[in-house]
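1. Next comes the sequence, and after it the predicted model I'd like to discuss.
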Amino acid sequence: MKDVMGMMKQVQAMQAKMQDLQAELERTEVEGVAGGGLVKVRLTAKGEMKGISVDDSLLKPEEKEIVEDLILAAHNDARAKGDRLMQEKMGALTAGLPIPPGMKLPF
């Protein structure tokens, strides 16, 4: 029984830390860049878009398709950075806990 109680305390502590981490990820911003910096997208680490910047040199009707592709690429870059940040923070949070391999925690 002693092990179960100890594990329950660890789980409760982890839940509190996860709530803090969720709030931190909502405040943390990552930036994705495409086209050598001509297009930039800012997202929270949770994936909410916060801003976009397009260099004036791309604002030509004939460049429309290129701009759209660069926006997608910058968004994907920012999203990947946010995902990596989330994984790093989650790994630090769950270090030392007896979590079975392959178990996914709600995030």
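-> The structure has been received and is ready for your questions. Numbering: from 1, shown residues only.
2. contacts, neighbours, all on C-alpha from now
-> Fine.
3. Which residue ranges of this structure form strands?
-> With DSSP state E as the definition, the chain shows strands at residue ranges 29-34, 39-44, 49-54.
4. Can you tell me which of those strands is most buried?
-> Most buried of the strands of the chain, by mean neighbour count (mean count of other Cα atoms under 10 Å): strand 39-44, with a mean of 23.
5. ok, and here's another one to check against it:
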Amino acid sequence: MMKGLGGLGDMTKMMKAAKEMQDKMQQMQQDLERITVTGESGAGLVKATCTAKGELTALDIDPSIFQPSEKEVVEDLILAAIKDAQRRAQDRMQSEMSRITEAMGLPAGMKLPF
């Protein structure tokens, strides 16, 4: 390709690969904002939805749990659902990152810059 330029051909190839990786990482960041996961608690009485980046986007509470004497239980269920959604978001993000790194031929478990 760039005969006679020695290591410059390799450098060009490396720069192109770095640019492709950067583009894929940007696309993955955008995808993670669109992917949603739902966590739940209380056998589905409370559901929390968040993006794969962990941003809470929705909370669904079954009206049957609204009893003044159960206030603390409801608060615990809400927190548990949010934590479950965030854990699922983290798992999904790691899964997406693994998929991208494998597609790029990078070693499994390689930590990327985010």
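-> The structure has been received and is ready for your questions. Just so you know, these numbers come straight off a predicted model, no measurement behind them.
6. The strands of structure 1: which one's closest to Pro98 of structure 1?
-> Within the strands of structure 1, the stretch nearest Pro98 of structure 1 is strand 39-44; the backing value is 29.7 Å (Cα to Cα).
7. which residues in structure 2 does that closest one align to?
-> On structure 2, the counterpart of strand 39-44 of structure 1 by TM-score structural alignment is residues 46-51.
8. And the counterpart of Ile35 of structure 2 in structure 1, how far from Asp20 of structure 1?
-> When structure 1 is aligned by TM-score structural alignment, the residue opposite Ile35 of structure 2 is Thr28. Thr28 of structure 1 sits 12 Å away from Asp20 of structure 1, taking Cα to Cα, to the nearest Å as the criterion.
9. quick one: which of these two has more around it?
-> Looking at Thr28 of structure 1 and Asp20 with other Cα atoms under 10 Å, you find the greater number of neighbours at Thr28, namely 14 against 11.
10. which residues touch that one?
-> Thr28 of structure 1 sits next to 44-45 when contact means Cα atoms under 8 Å, 6 or more residues apart in numbering.
11. any idea how far Met103 of structure 1 is from it?
-> In this view, Thr28 of structure 1 and Met103 of structure 1 are 26 Å apart by Cα to Cα.
12. All set now, cheers.
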